[in-house]
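In: Can you look at this prediction? I've put the sequence above it.
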Amino acid sequence: MLNLRVSLLLSLFYTSILLTSLSGLIRATVVTLDSIEIYNTHELFGAAPEVYFKCQGDNRTISLPDVKKRHVLYAFKGEESWQPLTELEAKKCKRCGIYEKDSFIKPDDIFDEWEFCASDFASPDGKYIHFKEKEFNATFVCPDCVLLEGASNHTDGPRNKAKGMHWALVLLICVLVTTFVVLGAVMAYKYWQKRKKQQEQARFLKLFEESDDVEDELDIGPLSHVI
């Protein structure tokens, strides 16, 4: 019985890992910075700016240490230590912005603040360009955003098709997980039955061995010896 419980617990454990992994694949909407060019700085006396990216509700403030000069296009690989910038959900935007840390006692300067949404990434390559006149031009990348429900601004036909594919994938995952759990339970039950049968056979043989030992101690032999 203990082995059955252990097997069931292991099945549930592996199932939870599978669900977490699949959920991560479906819901992962990581946004990275592909490139940025600033047209203006807000520091006095020509000091090098400290540019950073921040979204309301995020705990992280993403510093862009390489961005120091105006009219220079800075390109990134998405593998930098400060990447990714943030994560987006299918139907929930974030208030984000690019700022410049001020050296004096006053609020940081704002390049621009805007509603950052998964639906912004409508291009097939998952890129979104945000331009603020006289301030900056930045390109963001989120390939998984285009797979989210409602993340595209195309016609209703493609949107409904993507929605149907999403639910079909969820249904397939549920079927696979259920099958995995059932098979694991059946295998665990069969293993428990086999072990139980082996233990019963072992106890049965042990009883015979003990009976023979008792006969030897009492010197009780077959009837032919008595005659």
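Out: Nice, thanks for sending it over.
In: From now on I want contacts and neighbour counts done on CA atoms only, so please keep to that.
Out: Will do.
In: Next SSE downstream of the lengthiest helix in the chain?
Out: If you go by DSSP state H, the chain has its longest helix at helix 156-218. For helix 156-218, the following helix or strand on the C-terminal side (DSSP states H and E) is helix 223-226.
In: here comes the other one, which I'd like you to weigh against the first:
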Amino acid sequence: MSVWHLLLFVSCVPGFVISAVVTLDSIKIYNSHEWLKTSKPIVYFYCKRENKTHLPDVKEVNVSYAFKGEESWQPLTEFTSKKCKRCGFYEEDKLKSDDVFDEWEFCPSDFVDSDGKYRRIKDKEFDATFLCPQCVPLAAGSHNRGSKGMHVAVVILISALVSTVLILGIVVVFKHWQQKKREQEQARFLKLFEDGDDIEDELGLGTVI
């Protein structure tokens, strides 16, 4: 069994928590929100209730930055369950509140590619690629549970239909048996009268007026 299959198996176990580390693979920002365009942007990544992760290498707009995942500021965040986080990229502002490049629900299920990568593009703001190989079995586990739930629903529906058809079949057979039984009893009753008439004829007995 491979490590991927092992992670997939344990992620399907109810209540099981798996640690999935997310690193930044690459980023390119298209816009700086600073009034003075000559100043260097101070970009950071932040998830609600977690610490800010500054990106010290990102200093220029329209420049692609690639990372190895071994930088001192990595990882960006870590998933310890299948729940999503409210995360985003921001730019520090010394004069007013920090500017927002983008803020979204960041989920393990976003990592659907086999290489464990997830790309997010915000028009005129940034283009970023995240890496989380451990998130792939989490996403697959969620998908399998959904497929399993669909399979169970189909089985229940088919079972209900089969049971209904079976009950209707039993009712029809019972009604047919009752009808046959009544017909046989009527035939037996008529035959008794016919047999009685034959006996009277043989004995020479008739109706006396």
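Out: Perfect, I can see it now. As the structure is a computational prediction, the values presented were derived from the model and not from experiment.
In: How close are the two chains, by TM-score?
Out: Scored against TM-score structural alignment, normalised by the length of structure 2, the superposed chains reach a TM-score of 0.59; 134 aligned residues with a CA RMSD of 2.5 Å.
In: Which strands or helices does the longest helix of structure 1 pack on?
Out: helix 2-27 (3 or more CA pairs under 8 Å, 6 or more residues apart in numbering; DSSP states H and E).
In: helices or strands next to the helix it packs on in the packing?
Out: Judged by 3+ CA pairs under 8 Å, 6+ apart, the packing partners of helix 2-27 of structure 1 are helix 156-218.
In: Go through stretch 133-141 of structure 2 and flag the buried ones.
Out: For stretch 133-141 of structure 2, the neighbour count (16 or more other CA atoms under 10 Å) marks 133-141 as buried.
In: With secondary structure added, can I get those residues in a markdown table?
Out: Output for the buried residues of stretch 133-141 of structure 2, formatted as a markdown table (DSSP: H, G, I helix; E, B strand; the rest coil):
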| residue | secondary structure |
| --- | --- |
| Pro133 | coil |
| Gln134 | coil |
| Cys135 | helix |
| Val136 | helix |
| Pro137 | helix |
| Leu138 | helix |
| Ala139 | helix |
| Ala140 | helix |
| Gly141 | helix |
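In: Quick check: the farthest pair among those residues?
Out: Pro133 and Gly141 (13.6 Å; CA to CA).
In: So Glu70 of structure 2 belongs to a helix, correct?
Out: No. Assigned with three-state DSSP, Glu70 of structure 2 falls outside any helix and is coil.
In: What residue in structure 1 is paired with it?
Out: Matched to structure 1 by TM-score structural alignment, Glu70 of structure 2 sits across from Glu79.
In: Return the mean post-superposition distance for the longest strand seen in structure 2 against structure 1.
Out: Ranked by residue count and defined by DSSP state E, the top strand of structure 2 is strand 20-29. Averaged over the aligned pairs, strand 20-29 of structure 2 sits 0.2 Å from structure 1 after superposition, using mean CA distance after the TM-score superposition for structure 1.
In: tell me, that strand lands on which residues of structure 1?
Out: Using TM-score structural alignment, strand 20-29 of structure 2 pairs with 29-38 in structure 1.
In: List the buried residues of that stretch.
Out: When burial is assessed from 16+ other CA under 10 Å, stretch 29-38 of structure 1 yields the following buried residues: 29-38.
In: Check stretch 97-109 of structure 2 too.
Out: 101-102, 106-109.
In: residues contacting Glu100 of structure 1?
Out: By CA atoms under 8 Å, 6 or more residues apart in numbering, Glu100 of structure 1 lies in contact with 41-42, 49-52, 108-111.
In: now the residues you listed as CSV including distance to Pro65 of structure 1 and secondary structure?
Out: Formatted as CSV, the contacts of Glu100 of structure 1 follow (distance: CA to CA, whole Å; DSSP: H, G, I helix; E, B strand; the rest coil):
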residue, distance to Pro65 of structure 1, secondary structure
Thr41, 14, coil
His42, 16, coil
Pro49, 9, coil
Glu50, 7, coil
Val51, 7, strand
Tyr52, 8, strand
Asp108, 16, coil
Asp109, 16, strand
Ile110, 17, strand
Phe111, 16, strand
